[in-house]
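Participant: A structural model of the following input is requested.
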Amino acid sequence: MDTDYWIAADKEHCWHPFTRQSEWADSEPLVLVDGEGVWLTDSEGRKYIDGNASIWTNIHGHKHPVINEAIKAQLDKVAHTSYLGFSNPRASELAEKLCGYFAKDTLNRVFFSDDGSTAVECAVKMAIQYRFQTGAPERTEFIAFDQAYHGDTMGAASLGGVGAFFDRFKKFGFPVTHLSGLGELITLNKDQIAKTAAVIIEPLVQGVNQIRPWPEGMLAEIRRWCDEHQVHLILDEVMTGFGRTGTMFACQREQVVPDFLCLAKGLTGGYLPLAATMVQSQVYDAFLGDADRAFYYGHSYTANQLGCAAALANLSIFDQEQTLLKLPEKVELLKGLLADLADRHPMIYEVRQCGMVVGVELRGANGKAFDVSPRVGEKICLLARDHGLLTRAILDTIVLLPPLSITADEIRQMCEALGSTLTDWTKKNLPSH
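Facilitator: As a prediction, this is how the structure comes out:
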C-alpha cells in the first residue's frame, strides 16, 4: 500500500470534519504517517512543524517516550474496562491528580467522558439537574458569549455563538442568551438572571473566534457576578488547559475557581480521546440520595484505562521537564518574532497572543478585510506546507498553537516558514508597487 492507494481509498469512502467534501475530491491531501517532537512526516517522507498541535491537542510532542511507555505498560495489563459499576487504578489516580491542582474542597470530583463536546455536555446537563434537585427548577437557561465555541454535540453546540455551526439546529438546543462581554452581563435584568442556571465562557481567550483574548480581569469579575447572583460558572478549558496560556489552567491566571471545569484535548498530551468535567463539592452533593437523583449519563469508553494512563504520563512530564517554567521565555520569543514579522509583512493586520496561543490576522491593502469567498487564509495554510509548516486558518487568521515542547530554534523555524509563505503569496497575488 502507498500514498496513491490511501488517497484513493480516502476519497472513495471517508468523510472529513469541517470539510467541503465536493472540493476534497480535487485536492491533494497529505497522508501523515509519523511524528517525533513537534515534527510530522507524510507518506512521501516530507517533514513539517506541527503548527497547530494536531488540532490543539499535543502538548509535549509526538512519540514522547514517557507517554509511549505508559501506554505500552497499560496494554500489558488491560486496554479498557467498563467504568459503569466498576473502578480502575488509572482513573482513580488521574482524578486525584486533577483535583490536586485546586484548593481542597473546591473542584474535588471528576466525571470522565470522551472529548471536549461531551465535557461541556456533562456540565450543562449537571447544571440543569442540579437546579431541579435544589428547589430552583425555573433556572434552566444559560448565558454564553458571541462567537464562542463549545463543541459540536447538540447541547454544547447550542451554547456556541458561531452561526455557521448551529443556526440550522437552534430550536433543538438549550435556551441560551449570547452576550458581547462583561458590560452586557452586569446589566442583565432580574427576570433574566432568575432563569439562569449558569454562565459558560472560554477563559482568557476565545479560540474559534480567530484567537481573541478577553480583557484582563474579566474572568474574575464574572466569578464575582456569578457569586452575587447564585449563578454557576462553567469554564470551557478544552483549548486553554494544560499550559497553553502559561499556567496549568487559564483560570489560575486570575485565581478563579469555577463550579464546573471542562477539560479535554491536551489531557492525554494529544494521544487518546479522554475528557473530564470537574465539579465543586456542593454540586456533587446535590446528586446524592435516592436513585432518581443520580446523573444518568455516560459513554462506553468513560475513564478508559489507556487514556487515563496516557493522561497521568502527560501530567508527570510537566514536573519532569519543568514545562511551565520554560514557557515564559518561549512566549516572549514568539511574541518578538511575530512583531518583527508584522513589521515586514503588510498583510499582517494584527497578532493576537495569549501565552502559546496565537492568531495572526491577515488583511489586504489599507487594513481592509479580504472577501470571504477567496478564502485567503486557507490558501496560505496550503502554501505553508511548501515551507514545512502545518496549521489551519480561522477565516483569514492563521493559528499558531504548537506543542509546548517546541524549542527556541523550532519557534524561529515556524515563524520563518510563515514569513516565507506570506512573501510567496504576496508575489503571486498582490500587484507590485
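Participant: CA atoms for contacts and neighbours, from now on please.
Facilitator: Fine.
Participant: from what I can see Ala25 touches His13, true?
Facilitator: No - at 11.0 Å, Ala25 does not count as touching His13 under the criterion of CA atoms under 8 Å.
Participant: when the two are compared, which one has more neighbours?
Facilitator: Applying other CA atoms under 10 Å to Ala25 and His13 shows that Ala25 carries more neighbours, namely 14 against 7.
Participant: how near is the residue nearest to the spatial centre of the chain to Glu69?
Facilitator: In the chain, the C-alpha nearest the mean C-alpha coordinate belongs to Met239, at 2.1 Å (CA atoms, centre = their mean). From Met239 across to Glu69, the span is 25 Å (CA to CA, to the nearest Å).
Participant: same thing with Asn189?
Facilitator: Distance, Asn189 to Glu69, by CA to CA: 55 Å.
Participant: who's more crowded, the two?
Facilitator: Glu69 (15 against 10).
Participant: check the gap between the more buried one and Leu219 for me.
Facilitator: In terms of CA to CA, Glu69 sits 38 Å off from Leu219.
Participant: same thing with Gly246?
Facilitator: Gly246 is 16 Å from Leu219, by CA to CA.
Participant: for His13, same thing?
Facilitator: 45 Å.
Participant: and for comparison, fold this next one:
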Amino acid sequence: MSLKERDKKHLWHPLTQHKIHPEALPIARAKGALLFDENDKEYIDGIASWYTVMYGHCNEYILDKVQQQMQKLDQIVFAGFTHEPAIKLSEELIKILPNNQEKIFFSDNGSTANEVGIKMALQYHFNKGEKRDTIIAFIDGFHGDTFGAMSASGLSVYNGPFEDFFINVKRIPTPNQENIDEVLKQLQDIITTNEVAAFIYEPLVQGANAMHMFEAVYLDQILKICRQNKIVTIADEVMTGFGKTGKTFASDHISAKPDIISMSKSLTAGFVPMAVTSCTQEIYDAFLDDSIGKAFFHAHTYSANPIACSVALAGIELLQSEEMQNNIRRIITSHKEFNTTIKDHPKVKATRQMGVIFAMELHIEMDRYGKKRYEIFNHFMSQGIFLRPLGNTVYILAPYVITKTQLDKVYGAIIDLLDFV
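Facilitator: Prediction:
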C-alpha cells in the first residue's frame, strides 16, 4: 500500500476538506531549502514550511546541538525543576528582545503562546483588583486556534462554528495614512465604553491575512494610547519574529514596546514544537503574592523541554551569524529587484514587501480555499515550487539559506503564473 493510501486510512489533516482533497503528498526527506517526495522529486520550500525552517531543513549545526543535548537530558518537568538549556535560552532571548522584556514563560506552539499572553493580561488586572474583560484586536488578524487566540482572531473562515463561545473582543481596522484619525477615534470609543484589559496585534505584517502590511508610525500611536489607559499590549511575533522583517523582531521597528511578546515557529527552526511568551517586570510582579491564587496557573507538559531549548539556542546563534545576516540582506535585495519586473504587470493588483517577506496580490477575484487557489498551488508544485497562496495573494517567505538559483526559480514560476491565470 502506498504512503498516500496509508495516510488516507487514519489521518486527519489541518485546514483540509477531505471530501474535496482526499490525498496528501508524502515528503520523504528535506535539506536546506529543498523538500523531496517519496519518488525523490524535489520542491523548493518557498514558505519555509510555515515560516519555521529559516536556517534550512536538517541544519547540521542544529543537528549537532540536538544530539549533544539528547545524551544529557531529554525531558524534565519544569514545575519545581530547572536546567541549563532553559536558563541559557532565557538569557539569550532577553539579549535580543526589546529592552523592556524581563521574564520568559514557556509553552508549546504559537497559539498557546498567545493564549498565555491573553491570560497573563486578564489576570494582571484581576490580581490588581480590577475586572477588565475586553480585548481589542485588529480586524482580520489571526492569533491561533485555541479559544482565547481564536477569540482575538478575526478570520471567520477559521472561527465560524465557535464564535458564540468567545471572550469579549472589540475590533479596529489596521491603521494607515487615510484612516488613522478614524481608527484612533474608534479606539477611544471602545476604551470609554468597555473595561479593556489588552490589545493584541501582529506587528506590521498580518500573516494569515494574506501578508497584509501596515506602517510602524501609525501602530505606534495606537500603542501609546493603550499605555496611557493601562491597557496591556501583546505583540504576536509568532510569524514575524527572528529576522523576517529585516530586524530581529517586528517590534524593533516601533518606538512603543509591547508589555508581552509571543513567539514560536522559527524559534525552534522547524525541529521541534516550542513557544515562548515574554513579559515586562511589571507584568510579572503583579503575580507575586502570599496568596497562591495570584500565581499564574498555566502549564504544558513539555514546557522548556531541554532538547527544544537547545534547538532555539542554536537558532539564535545562526540568526546572529554573519552568514545568515548576509543571506537576509541578499534576499531582501533580490525581492526588491524582482518587484520591479512584475509590479506593473496587468495581472498584478499590488505588491508589498517587508524584510524577506514578499507578497503579490493577483488582479482576480477568488475564494481563499476555492478551486482557483488549488489551480495556482498545483501550478507551482508542477514546477517543483512549494508556495501556498492565501486567496489571491502569492507570497514568498523562504529559508534564509535559499540559493540565488533556487530563488530565481521561484521568481520564474511566479512570472509563468501571470500568463497562466
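Participant: now the TM-score, please.
Facilitator: The TM-score (TM-score structural alignment, normalised by the length of the second structure) is 0.93; 413 aligned residues with a CA RMSD of 1.8 Å.
Participant: ok, which stretches of the stretch 51-200 of the first structure are strands?
Facilitator: For the stretch 51-200 of the first structure, the strands defined by DSSP state E, counting those that start in this stretch cover 107-113, 141-145, 176-179, 196-201.
Participant: from the contact counts, what lies against the host helix or strand of Glu416 of the first structure?
Facilitator: Glu416 of the first structure belongs to helix 408-429 when assigned by DSSP states H and E. On a contact count with 3 or more CA pairs under 8 Å, 6 or more residues apart in numbering; DSSP states H and E, helix 408-429 of the first structure meets helix 323-344, helix 376-384, strand 389-390.
Participant: now tabulate those in a markdown table and tack on mean neighbour count and distance to Ala8 of the first structure.
Facilitator: Output for those, formatted as a markdown table (neighbours: other CA atoms under 10 Å; distance: least, CA to CA, whole Å):
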| stretch | mean neighbour count | distance to Ala8 of the first structure |
| --- | --- | --- |
| helix 323-344 | 16 | 39 |
| helix 376-384 | 20 | 20 |
| strand 389-390 | 26 | 22 |
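Participant: mind putting these in TSV, distance to Pro203 of the first structure included?
Facilitator: Putting those into TSV (distance: least, CA to CA, whole Å) gives the following:
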stretch	distance to Pro203 of the first structure
helix 323-344	18
helix 376-384	25
strand 389-390	26
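Participant: show me the contacts for the residue nearest to Ala275 of the first structure when sequence neighbours are not counted.
Facilitator: Setting aside the residues directly before and after it, Ala275 of the first structure is nearest to Ala264 in space (CA to CA, 6 or more residues apart in numbering), at 4.2 Å. Shown in contact with Ala264 of the first structure (CA atoms under 8 Å, 6 or more residues apart in numbering): 114-116, 119, 237-239, 273-276.
Participant: mind running it again at 7 Å?
Facilitator: 115-116, 238, 274-276 (CA atoms under 7 Å, 6 or more residues apart in numbering).
Participant: please convert the buried members of those residues into ChimeraX selection syntax.
Facilitator: The following ChimeraX line selects those of these that are buried, judged by 16 or more other CA atoms under 10 Å:
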select :115,116,238,274,275,276
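Participant: just the contacts of Ala264 of the first structure now: which is nearest Lys428 of the first structure?
Facilitator: Among these, Val238 lies closest to Lys428 of the first structure (CA to CA), at 37.9 Å.
Participant: alignment lookup: that closest one to the second structure.
Facilitator: With TM-score structural alignment as the criterion, the equivalent of Val238 of the first structure in the second structure is Val238.
Participant: now that match: which helix or strand?
Facilitator: Using DSSP H and E, no helix or strand contains Val238 of the second structure.
Participant: quick check: it touching Lys265?
Facilitator: Yes - using CA atoms under 7 Å, Val238 of the second structure is in contact with Lys265, at 6.0 Å.
Participant: overlap in contacts, these two.
Facilitator: Shared contacts of Val238 of the second structure and Lys265, counting by CA under 7 Å, 6+ apart, come down to Gly110.
Participant: shared with the second structure, which of the contacts of Ala264 of the first structure?
Facilitator: Mapping the contacts of Ala264 of the first structure onto the second structure (both residues aligned by TM-score structural alignment, their matches' CA atoms under 7 Å) leaves 115-116, 238, 274-276 still in contact.
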